[in-house]
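*Asks:* make a model of this:
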Amino acid sequence: MLIHALTATNKSPLLALARRIADAGCNLSESRVSTIGTEVSLMLLATGAWDALAKLETALAKLSRDESMHLVHYRTGPRQNSSHLLPYLVEVVAADRPGIVARIVDFFSQHGISVEQLNSTRYQAMQTGAEMFQAQFTIGIPAEIHIAALRDDFLELCDGLNLDAIMDPVKF
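*Replies:* Got it, this is the predicted structure:
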């Protein structure tokens, strides 16, 4: 069961959700917690027997009545095996301006590459005060794609957009 919760950072439901998952007899298989602005976002994947999942659904329905939290949950299936995808990490740093993420995602999409994870932020450079942008993408590159050619094309795109970027295999 996939559970997504959004709420103010001072009211993080992580403990409450983790307890309800355990109390229902389910396992917390995967989790992502992220604070963005004044909000916290939780994505949790709970697994268990059908009756444990039904019990969890009932508990989540009660919890979703809290008006200070947006809660969505639904049953999902197992992820398909993606062993044909090579995991790569892409890091980009640039002067902040609109459209950077859209251009990079468009490039990956045109090449049949999936974006598995994305973290990005804006910050002010300590030395100059310039508004900067930084992003880390974890991508899945189909094994049949020639990596050197892809890297060359990607770095050429980044040069044209005045982005500093690297593309390296994930090493863990």
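*Asks:* C-alpha from now on. contacts and neighbour counts both.
*Replies:* OK.
*Asks:* neighbours of Glu57, how many?
*Replies:* Counted by other C-alpha atoms under 10 Å, the residues lying close to Glu57 total 20.
*Asks:* show me what the strand or helix carrying it packs onto, helices and strands only.
*Replies:* Taking DSSP states H and E as the definition, Glu57 sits inside helix 50-63. Under the contact definition 3 or more C-alpha pairs under 8 Å, 6 or more residues apart in numbering; DSSP states H and E, helix 50-63 sits against helix 14-23.
*Asks:* got the angle between the helix it packs on and helix 50-63?
*Replies:* For helix 14-23 against helix 50-63, the angle by axes from the mean of the first three to the mean of the last three C-alpha atoms, to 10 degrees is 150 degrees.
*Asks:* this one as well, want them side by side:
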Amino acid sequence: MTQLALALLAASMLAGCGALALMRGDPRPVKPDWQTVTLVAANDANGNSALAVDVVLVRDKAVLDTLAAMPASRYFAAKGDLQRTFPEALTVLAVEITPGQALQLDAKRFGEQRVWAALVFANYANPGEHRERLLLGSSAYVLQLNAQGFAASDIKTGAAR
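*Replies:* From the prediction side, this is the model:
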């Protein structure tokens, strides 16, 4: 009887920890709110060469920490190994865009996945980080791909267009 009481006490304490975590608002993976992600390549993007761009949805915090510190050149060199080693930790939406082109990725491409974060890597020929983090709560993004780098701009709901 004493063991049962101890087991119930331990279970209630553990359940209480979970309830407290929810009340504290500890972060949880969420679905991206984006309706679209639009890529717009300038006429001289990447020195007038095609450019690989990956939108990476990350479902594992440890993998996120690694990717968030990784420049695009290292990411693209390790991409295959990362996908084989951590198949459940990330989803890669890969596109290739040419100078002067515009592409739109709609919400169906992102699915119903709950993720910790989304990162964009652009495989520019010149050195640099070429990595941006996309906020999951934004309604849409425009990625402007320029000659030497890119910028991500979120579109706020209700913003003038």
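*Asks:* fetch the TM-score of the aligned pair.
*Replies:* For these two chains in superposition, a TM-score of 0.25 is obtained (TM-score structural alignment, normalised by the length of structure 2); 65 aligned residues with a C-alpha RMSD of 4.6 Å.
*Asks:* hang on, the earlier thing: and the following helix or strand past the helix holding Glu57 of structure 1, what other elements does it pack with?
*Replies:* Sequence-wise, the next helix or strand downstream of helix 50-63 of structure 1 (DSSP H and E) is strand 69-74. Applying 3+ C-alpha pairs under 8 Å, 6+ apart, we find strand 69-74 of structure 1 packed against strand 2-8.
*Asks:* so what does the strand it packs on touch, helix or strand wise?
*Replies:* Packed against strand 2-8 of structure 1 by the contact rule (3+ C-alpha pairs under 8 Å, 6+ apart) you find strand 39-47, strand 69-74.
*Asks:* and the contacts of the first one?
*Replies:* In this case it means strand 39-47 of structure 1. Contacting residues not belonging to strand 39-47 of structure 1 are listed as 1-9, 12, 14, 21, 26-35, 53 [C-alpha atoms under 8 Å, 6 or more residues apart in numbering].
*Asks:* same thing but 7 Å
*Replies:* 1-9, 12, 21, 26-35 (C-alpha atoms under 7 Å, 6 or more residues apart in numbering).
*Asks:* what's the separation between the most centrally placed residue in structure 1 and Asn27 of structure 1?
*Replies:* In structure 1, the centroid-proximal residue (C-alpha atoms, centre = their mean) is Gln117; its distance is 4.1 Å. Distance, Gln117 of structure 1 to Asn27 of structure 1, by C-alpha to C-alpha, to the nearest Å: 23 Å.
*Asks:* with Lys62 of structure 1 instead?
*Replies:* Taken as C-alpha to C-alpha, the span from Lys62 of structure 1 to Asn27 of structure 1 is 20 Å.
*Asks:* coming back round to it: ranking the helices and strands packed on strand 2-8 of structure 1 by burial, who's on top?
*Replies:* strand 39-47 (a mean of 20; mean count of other C-alpha atoms under 10 Å).
*Asks:* tell me the angle that one makes with strand 2-8.
*Replies:* Per the same axes, to 10 degrees, the angle that strand 39-47 of structure 1 makes with strand 2-8 is 160 degrees.
*Asks:* centre of the chain to strand 39-47 of structure 1, how far?
*Replies:* 11 Å (C-alpha atoms, centre = their mean, to the nearest Å).
*Asks:* would you tell me what the next helix or strand after the longest helix seen in structure 2 is?
*Replies:* Criterion DSSP state H: the longest helix present in structure 2 is helix 2-24. Once the chain leaves helix 2-24 of structure 2, the next helix or strand it forms, by DSSP H and E, is strand 36-41.
*Asks:* how far does the helix holding Glu57 of structure 1 sit from the chain's center?
*Replies:* Per C-alpha atoms, centre = their mean, the centroid offset for helix 50-63 of structure 1 relative to its chain is 25 Å.
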